[in-house]
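1. how does the following fold in three dimensions:
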Amino acid sequence: TRVPVDLYYSTNQRSFIRIGSAEDQVKRFVILNDRLRQVPSEQLRDTATYKYNRYGEIHPGMMSERTYQEYYRDKFTKMKTPVGGYSLLLMPEQLRTFIGPKTNIPTNASADVLRANAAIQQWYGEYSLPAEPYVVQAGTNLAEYGRTHGGLDAKSPIFLKNGYIVVNFNLESIQEGNLGAPHLQYIHAPLMNQWLLEGFQRQVEDSYGNSFTLRDGDVVFYHADRSSRDDFSAQVPH
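-> So this is what the prediction gives:
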């Protein structure tokens, strides 16, 4: 049975912070050209070429195209890009590359090679829940529970342990940072549902044979009784 939940996490400074609340102030960052992300060098070079020639930020007299490509690859794409927090994932233009065609473009096409290459984009991001999330039914007053039950800790029975935490994404594009007026929608668009268009499966089965009915946008399942810290253990080398 699917149950709406609230997720909490703790930091060294504060315990039981609800994701999405005013106290939820964790800032997250992504590095595009991270070694483990393995972004193809051709994508980085093509994106740098477009930015150099079309963005108007770099005057040709300031640096050559080759120099800018190297700066973009070795410096710019290795900077930390802010992407929001746990309740909102932002993917700004610093995290996209251009992967469109560069050959076989019709001679009568209105777009040149640079524009054709920029017409298809690949966006890079990452998301995770806190290492040890605490799960309760949505709307639960944790402070009141702690007051009436002699306190609150990680083992309190109010926390849900059985089942999965399902992370549902609502994808939108925005302009000029206006979150309240999305430019494009992925699911609630007037004429089409992109999840269905791409073959999203609403019935899935896990490795234990349990069947689940999904909603459009359900992307990630987390075990409610486990932590990412379970994947690591301290060992002393000999």
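2. drop to CA atoms for contacts and neighbour counts, all remaining ones
-> Will do.
3. tell me how many other residues crowd residue 212.
-> Neighbour count for residue 212, taken as other C-alpha atoms under 10 Å: 13.
4. sec struct for it, please.
-> Three-state call for residue 212 (DSSP: H, G, I helix; E, B strand; the rest coil): strand.
5. and what of residue 162?
-> coil.
6. if you count neighbours, what's buried in the longest helix anywhere in the chain?
-> Counting residues, the longest helix in the chain under DSSP state H turns out to be helix 41-54. In terms of neighbour count (16 or more other C-alpha atoms under 10 Å), helix 41-54 has its buried residues at 43, 44, 45, 46, 47, 48, 49, 50, 51, 52.
7. and which of those residues is nearest residue 58?
-> residue 52 (6.1 Å; C-alpha to C-alpha).
8. name the nearest residue to that closest one, ignoring sequence neighbours.
-> residue 58 (6.1 Å; C-alpha to C-alpha, 6 or more residues apart in numbering).
9. run this one through as well so I can compare:
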Amino acid sequence: EIEVRSLATNDNSNGSKTEEKANLNPSNYAATVSQYVEVSGRVYDFKVTDIEDPGWESFFRKEKGKPEPSGKVFFTGPRNINGEREAQRKYILPVMPGKNDEPGYKDRAVKLGYAVRFEVRTIGNYYDRYDFLQIMPTFYFVDRNGKNRQEVDLYYSTPTNPLVKVGSPEDTLAHAMKLDLKRRGIDLKEFTDTAGAMYRLRGGMNEYSEAEWKEVFPQISQNGVNVFKYHKILLGEPVRSFVGPQREIPESVDKDKALASVQKWYGEYFLPADCLAVPKGTDLSKERNLTRSSPVFLRDGYIIVNFKDISVINNDDFDNPSLKYTGKTGDGWRLEGYNTNQNGWELEPGDVIVYYADKRATDDYFGAGTH
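-> Have a look, this model is predicted:
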């Protein structure tokens, strides 16, 4: 609960003579009102930190064939959570042709099937087992010049179904991510510190001792955990670390809660290598003699993956997200300076990845013979 007051210019009581809502009595010099408020957290600092596509290897890696990251990342925009410009934010989203500054790769997009790795931060009480970060992707097609944007439906195949629509009841494939600390540039201490704070805040972790849990917890994400289906990304405890302040903490503040008050979530996503796009709402059952080369499928351009819908789920309450990147108290895409005016492309806030509509990871695997 907070109290707000408005003082008259001729107040001589130092605000001690007050009246609720309005100073109707001339002897009172201040109007006061009390109101219950909720302290809101933040979701911010989304960035793309790595792309599996060999065409982006020299951009994200210090040396070809080596895991150490170059330090180059794509930020939401040139400004931080408070709207302040930061010089380090040289590369801004989306990942698209014209952004790769390595010689010979300037006009590269991303081939279908290659994973894009990212991270995002939150502030608030999102350090419990049933807290999640959820992203609901949407998909758009543009032509070779980035024009004529239209929303699309995507399809892919499985051994039992030649056309699975992304977001349909049949779209059940779950994809696991192994958190490679070295390739991500993550210090193991980040996760052992998280494990220690988690253990103490919860009064233990099942049958593990604290020392055992600090060894076990970092291994969970490194061994692989499911993080997405094509229509939804859901990041949970194994891929979340605590990155709050650890120094100069007041004695009255619990140090573990201080560390846990800021969270970093690690994720990845890709579109299937055999992905096909059609204008949204197209009824493929009405198409005759349908094949992968049928003209209904959009090929001559790019598929844009949009992550505008990022939300934070508190205590398993998926019906009422606690925070959104486009929240009522602040639009992170706008605050961080997302730029929709880039190279003449038709972009929208939340556009993150630009995939080729007609180039696939499988081209790299099967594009050359053995002789």
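10. now do the buried residues in the very next helix or strand once past the longest helix of structure 1.
-> Downstream of helix 41-54 of structure 1, the next assigned helix or strand under DSSP states H and E is helix 65-74. When burial is assessed from 16+ other C-alpha under 10 Å, helix 65-74 of structure 1 yields the following buried residues: 65, 68, 69, 72, 73.
11. could you check which helix or strand contains residue 8 of structure 1?
-> Taking DSSP H and E as the definition, residue 8 of structure 1 sits inside strand 5-9.
12. against structure 2, where does that strand fall?
-> Here strand 5-9 of structure 1 aligns to structure 2 at residues 152-156, judged by TM-score structural alignment.
13. distance from that stretch to structure 1 after superposition?
-> Superposing on structure 1 and averaging over aligned pairs (mean C-alpha distance after the TM-score superposition for structure 1), stretch 152-156 of structure 2 comes out at 0.6 Å.
14. now do that stretch: distance to the chain's middle.
-> 22 Å (C-alpha atoms, centre = their mean, to the nearest Å).
15. contact partners of it?
-> Defining contact as C-alpha atoms under 8 Å, 6 or more residues apart in numbering, one finds that stretch 152-156 of structure 2 is touched by 139-141, 162-166, 272, 274-282.
16. same thing but at 6 Å, please
-> Taking contacts as C-alpha atoms under 6 Å, 6 or more residues apart in numbering, the residues outside stretch 152-156 of structure 2 that touch it are 139-140, 163-166, 274-280.
17. try stretch 278-286 of structure 2
-> With C-alpha under 6 Å, 6+ apart, stretch 278-286 of structure 2 has contacts from 151, 152, 153, 297, 298.
18. which of those lies closest to residue 344 of structure 2?
-> Closest to residue 344 of structure 2, out of all of these and judged by C-alpha to C-alpha, is residue 151, at 18.4 Å.
19. how near is the closest one to residue 143 of structure 2?
-> Distance from residue 151 of structure 2 to residue 143 of structure 2, counting by C-alpha to C-alpha, to the nearest Å: 12 Å.
20. now do the contacts for the residue nearest to residue 79 of structure 1 when sequence neighbours are not counted.
-> If the residues on either side of it in the chain are set aside, residue 79 of structure 1 comes closest to residue 31, at 5.9 Å by C-alpha to C-alpha, 6+ apart. Listed by C-alpha under 6 Å, 6+ apart, the contact set of residue 31 of structure 1 reads 78, 79, 80.
21. can you find the partner of the first one in structure 2?
-> Using TM-score structural alignment, the partner of residue 78 of structure 1 in structure 2 is residue 222.
22. residue 29 of structure 1: neighbour count?
-> 15.
23. next one: the one 5 residues further on
-> By other C-alpha under 10 Å, the residues close to residue 34 of structure 1 number 13.
24. mind checking how far the closest residue to it other than its chain neighbours is from residue 99 of structure 1?
-> The shortest distance from residue 34 of structure 1 to any non-neighbouring residue, by C-alpha to C-alpha, 6+ apart, is to residue 78 (6.6 Å). Going from residue 78 of structure 1 to residue 99 of structure 1 by C-alpha to C-alpha gives 19 Å.
25. likewise residue 34 of structure 1?
-> From residue 34 of structure 1 to residue 99 of structure 1 the distance is 18 Å (C-alpha to C-alpha).
26. and the strands in structure 1?
-> Secondary structure of structure 1 by DSSP state E: the strands cover 5-9, 17-18, 29-30, 81-82, 96-98, 121-123, 134-137, 164-168, 172-173, 184-185, 203-205, 211-213, 218-223.
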